[in-house]
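**Student:** please work out how this folds:
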Amino acid sequence: MHADQDSQYAATRFKDLLARHGALPSMSRCGNCYNNAHAESFWSRLKTELLDGGVFPGLAEARLEISHYIAYYNAERRHTALGYQSPNHFESHLQTMS
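**Tutor:** Presented below is the predicted three-dimensional model:
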C-alpha cells in the first residue's frame, strides 16, 4: 500500500490494519516529492475521475468499479507525460524499440 508521508498513513492503527490484511506499507522518502510520482498521480486521478466525492454501495461494487477503472487507466486513458498515449501502448512501443 503506497502512500505519502501524511500522518494518517503513519498512524499505528493504520499500520495494524495493513498488517492484519497482509499488506506492506510503502512511503515516499521525506522531502522527495518525485520518489513515487506515478503512484501519487494514479491515486489523484482515481479520486478525481472515479470517486468524485461519492461512495460505493458496498465492497463488491467498489472492487468491480475500481478494477474497471484500473483496466481503463492502463489500456485507454491517455497520459500527457506519455505523449498522450495509454500506459499499455507506451510500454509496448518501448519494447519494440529495444
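**Student:** CA only for contacts and neighbour counts going forward, please
**Tutor:** Will do.
**Student:** quick one: the helices in the chain, in order.
**Tutor:** For the chain, helices defined by DSSP state H occupy the ranges 7-10, 12-20, 37-45, 59-75, 87-97.
**Student:** relative to helix 37-45, how tilted is the longest one?
**Tutor:** In this case it means helix 59-75. 130 degrees (axes from the mean of the first three to the mean of the last three CA atoms, to 10 degrees).
**Student:** structure for this one too, so we can compare:
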Amino acid sequence: MGAVGSSADNAAAESWNATMKRETLQGRKGWSSEREARLDLFRWCHCYNTVRRHSRLGQCSPISHETTLNTTSTTLAQAA
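**Tutor:** Next up, the predicted model:
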C-alpha cells in the first residue's frame, strides 16, 4: 500500500476492479434487476477468493494454497 495520494495507493484496488469488470461484464449488456446484479457479483467474488487460480500463488487457488500452508501440527509439544 502506498502513501495517501501516491499512484501506488489504489493500484491493487484498480487491478481488482478491472478484473471484476472484465470477467463479469464480458458478453453482457446488463442485469434485469439489482438483485441479479448483486448475486452475480457475489458469485464472482466467491469464485475469485476461493476457486480461481492466482498467478501470485503459483497458479493455485487460495483454498489449495492455504491447505498446503497448514500442514504443520497444531498440537503442543510435550513439555520437558
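**Student:** drop the TM-score for these two in here.
**Tutor:** The TM-score (TM-score structural alignment, normalised by the length of the second structure) is 0.64; 70 aligned residues with a CA RMSD of 2.7 Å.
**Student:** quick one on the thing from earlier: could you dump the helices of the first structure to JSON lines with mean neighbour count?
**Tutor:** Formatted as JSON lines, those follow (neighbours: other CA atoms under 10 Å):
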{"stretch": "helix 7-10", "mean neighbour count": "13"}
{"stretch": "helix 12-20", "mean neighbour count": "12"}
{"stretch": "helix 37-45", "mean neighbour count": "13"}
{"stretch": "helix 59-75", "mean neighbour count": "13"}
{"stretch": "helix 87-97", "mean neighbour count": "12"}
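**Student:** residue nearest the centroid of the second structure?
**Tutor:** Geometric centre of the second structure, nearest residue: Asn49, 3.5 Å, by CA atoms, centre = their mean.
**Student:** tabulate the helices of the first structure (JSON lines), appending distance to Arg29 of the first structure.
**Tutor:** Below are the helices of the first structure laid out as JSON lines (distance: least, CA to CA, whole Å):
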{"stretch": "helix 7-10", "distance to Arg29 of the first structure": "13"}
{"stretch": "helix 12-20", "distance to Arg29 of the first structure": "17"}
{"stretch": "helix 37-45", "distance to Arg29 of the first structure": "11"}
{"stretch": "helix 59-75", "distance to Arg29 of the first structure": "25"}
{"stretch": "helix 87-97", "distance to Arg29 of the first structure": "25"}
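**Student:** mind checking which of the ones you listed is nearest Gly53 of the first structure?
**Tutor:** Smallest distance to Gly53 of the first structure across the helices of the first structure (CA to CA): 12.4 Å, for helix 37-45.
**Student:** chain center to that closest one, what's the gap?
**Tutor:** Relative to its chain's centre, helix 37-45 of the first structure lies at 5 Å (CA atoms, centre = their mean, to the nearest Å).
**Student:** mind giving me the packing neighbours of that helix?
**Tutor:** Taking 3 or more CA pairs under 8 Å, 6 or more residues apart in numbering; DSSP states H and E as contact, there are no helices or strands that helix 37-45 of the first structure lies on.
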